[in-house]
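*Asks:* got a structure for you, letters missing:
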């Protein structure tokens, strides 16, 4: 692991912010590192309000979208809410459909089949709309590249409103309205919304026209917070507001579907991290193993008893998904070894019978093993389909653009993408992708980095510090949980390997005369020897509260440890 310690802000700025906020040096430094330099900025950071949300009509085409929906309602048209099968798509469909259905009945939902239709807007979905007399389709979390699909729908007398957050191509679909803050000519102040976030801006705009206050939209924010967490968008600006209030809904009064998913969770207060690891995988499992419709059915169900039935089915899908991704990951790692590809700059693997629903997860697992841009292919109909995952600071989307001659289609983000190609082009693509990565990736991007905010002493950790750090939440990209470095530590002799396979490390650490803290490092048991016999070591960690048997204690969550004299900064 590569440790990089952030440079400290100017001491004058630190002192000025300390004075303005009446906080200690650690807090002032962390705030400045996050771009917060004044009392007003700190107030907005620590106390976000719904008034901080932008006017939805600042988004290009929002007025056209609202006018077309109002016209559809006035003319008693059938409206189809169409969305992708992942968490962002299914939450967005659940959000917009349940909002519209609250005052207009002629609304239905459509999630494409991952295996028969693939990602995004499908011709099959448009045919469904035509057969069932839908004249307006609202596409969520997809559609920004669906040029031909929108034209096909227009020929059938079906209008499109696109609500997307992916990067547009050179041409924009000729829809009635295209809501995507990443369009070059869209001047919306915040362009990092997820698909469900764009959907929320649409219902916010509809509510403005209906004289409904933003407070009345609070119950929908559990869906938005779930999508923000799952889609790994920055938790800054407007996303921070939506995530904070959405988490409050999840923890106080979530919809029946989310309540049903959480019925066996003992934690009092869920964080964004809990949403990522508890709620999101289960919602995703429906589309991965069976069909995304099951996720929408769960998230739009008002009856708790029925929601619990849906949730138990989804729980089974999630168990199946875990078994599949573990098996496929083993097979993929074996393929890399057999092909002697351990030292390449990229990983591209393929097996025709791998389950399409879990190849994205497998790609993430392979990144954990080899830490390089990774693509996992499987057979899908008469083509190959793949999921790509990247590493820090490497834009996999740009790399795919450089290989576009070998691809049928592709789309996605800097760190995650999907694509299809003809089987005969697989090796051409694999070789070209390796060539592009080798030429463009920075050597540092091939070694996992731990970004450290600040070096502190253990004696500076106390309950007041924890209380203020908790107000930095919700954490996520753009506002990660603070990471600290402390040097010259030693274990008091209680160090042990823990866990079913004894992979994890538990210590009780001290620093000279400071009080000791319990510490746990997942996957760090192999470094236990560094801490034995009271040897000095340095540690990188975040600080958390640990609840056990009704008692709450301060605990260090170790990210890495190293011999004291070997620390690199």
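*Replies:* Looks like it came in fine. Since the structure is predicted, the reported quantities are computational estimates derived from the model, not experimental observations.
*Asks:* Could you use CA atoms for every contact and neighbour count after this?
*Replies:* Noted.
*Asks:* list the helices and strands the helix or strand where residue 79 lies packs on?
*Replies:* Using DSSP states H and E, residue 79 maps to strand 78-83. With contacts taken as 3 or more CA pairs under 8 Å, 6 or more residues apart in numbering; DSSP states H and E, strand 78-83 sits against helix 87-101, strand 107-110, strand 134-140.
*Asks:* same thing but at 10 Å, please
*Replies:* With contacts defined as 3 or more CA pairs under 10 Å, 6 or more residues apart in numbering; DSSP states H and E, strand 78-83 has these neighbours: helix 62-74, helix 87-101, strand 107-110, helix 123-131, strand 134-140, strand 159-163.
*Asks:* okay, now the one to match up with it:
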């Protein structure tokens, strides 16, 4: 890790202008948007086709038409589906819904599912979190006399499907912010359909925003900040059961505790039908004892499935590192034993560990087909890489840092060669050097009041990252290990507070630093509460 330490020169002026503390002033000195205030939620009516969609849905409600909502198997798609199903229910129209099976249906609306829905008598399909590339499915629906309304947020290609209407921020020149999730887009439509803003819909949309790692800026930040406050106050049963007791609602607890349990159901479909997720989330509360019992059983099973997913991911990662040369500039591995639903997680872990682009593939031996997931690093645009090598691939998709693809096993060597050639063409001397920035803090900056001021910048996420700080401190009053020498802890007595520095899973460096007196520390600062006692802690990322 290579650190660039940033020293603020303008924090005093920012403090006076915005009436903030020194830590917030120093953070804002390095951010384009220096006003931590709220952006209002943008109006549904600014979306292209907004009026056309609502009029079509009002007609469907009036005539009690057979409508089906077609979602996706990830958390964003499940939240989006739950919102629209609930909105129609409030308008007294019971609609069908389908969450595709990752291994049977694949991603997105398919011709086979369109035909099946037609046979069941559906005349209107609404896609959520998918559809912008469903060309053949939309053509088939049109041939069968069915209307398709697409609501999606994924990248738009060179042409559009022949749908009745499309809601997409990228097609809406009047819509001021483009980076919203499928769930947030469905929330806007759902609120327009019921004629009012809805706190529970906002909570589901916020979860989808966190799960899809959408930019935590503009209206996304407003949505998530308000929704977390609502969740903390309302304590909805659906979220309480999945988070566990006494959890504080935050982007961290949602992103690392609740979201993985929902995503694991789509990854390991053996244990629970993903469509049950919609049944679980569409009602904010349990209306009777039977529904409450269902919710409790669902949450318990989701927790068990996620535990299985965690164990399986660990073993799959071990398999991946056994089968690859981790010294290469690009990491490739494939195996018939890789689980199709986990290859993305394994690729992500490889890239995080080795700071290299990684391609992990499941081999279907019978068909001779590899289905892969890839993750990348800053400076290597994965979508552009896949697009430029599309002749090697059967299908591909994704964005700058993550993507999916499939190819014939016979084409793998060519694909590897072309990927390496692409990277050679864009190579720079520091391409594979992981770089991070840290804002320098002084001893006198550290106080409960100053650290608490960082709450004004929350929620953190992409585009509004939690700041990393650097501190140069000397003479710790204590250096120790915790949890049977697994973790390292340093304690410093500062001018206005005591600072605890925790370095998880680095207890092994204790002997190296136990006699060291001067330290350069890098990490994220927060207030830890335990038994009504508050103390300031720095969660370390590095130490020198």
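*Replies:* Cool, the structure landed. Since we're looking at a predicted model, the values are computed, not measured.
*Asks:* Drop the TM-score for these two in here.
*Replies:* Superposed pair, TM-score by TM-score structural alignment, normalised by the length of structure 2: 0.92. Supporting alignment: 533 aligned residues with a CA RMSD of 2.1 Å.
*Asks:* mean distance, the strand holding residue 79 of structure 1 to its aligned residues in structure 2?
*Replies:* Overlaying structure 2 shows strand 78-83 of structure 1 at a mean distance of 1.0 Å from the equivalent residues (mean CA distance after the TM-score superposition for structure 1).
*Asks:* okay, and that strand goes to which residues in structure 2?
*Replies:* With TM-score structural alignment applied, strand 78-83 of structure 1 matches the range 66-71 in structure 2.
*Asks:* how far is the matching stretch from where the chain is centred?
*Replies:* Centre-to-centre, stretch 66-71 of structure 2 and its host chain are 25 Å apart (CA atoms, centre = their mean, to the nearest Å).
*Asks:* For the aligned residue in structure 2 for residue 375 of structure 1, grab the count of nearby residues.
*Replies:* Alignment note (TM-score structural alignment): residue 375 of structure 1 maps to residue 359 of structure 2. Other residues near residue 359 of structure 2 come to 26 when the count uses other CA atoms under 10 Å.
*Asks:* and the helix or strand hosting residue 359 of structure 2, what does it pack onto?
*Replies:* If you go by DSSP H and E, residue 359 of structure 2 is part of strand 358-364. Other helices and strands packing on strand 358-364 of structure 2, by 3+ CA pairs under 10 Å, 6+ apart, are helix 289-322, strand 331-335, helix 343-354, strand 369-375, strand 402-408.
*Asks:* Would you tell me which of the ones you listed gets closest to residue 157 of structure 2?
*Replies:* Nearest to residue 157 of structure 2, of all those, is strand 402-408, at 15.2 Å by CA to CA.
*Asks:* how close does the residue nearest to residue 153 of structure 1 when sequence neighbours are not counted get to residue 144 of structure 1?
*Replies:* Sequence neighbours aside, residue 126 is the residue nearest to residue 153 of structure 1 in space, at 6.2 Å (criterion: CA to CA, 6 or more residues apart in numbering). Residue 126 of structure 1 sits 16 Å away from residue 144 of structure 1, going by CA to CA, to the nearest Å.
*Asks:* Have a look at these two and say which one is more surrounded.
*Replies:* Set side by side, residue 126 of structure 1 and residue 144 show more neighbours around residue 144, with 28 against 23, by other CA under 10 Å.
*Asks:* That one matches what in structure 2?
*Replies:* Aligned partner of residue 144 of structure 1 by TM-score structural alignment: residue 132.
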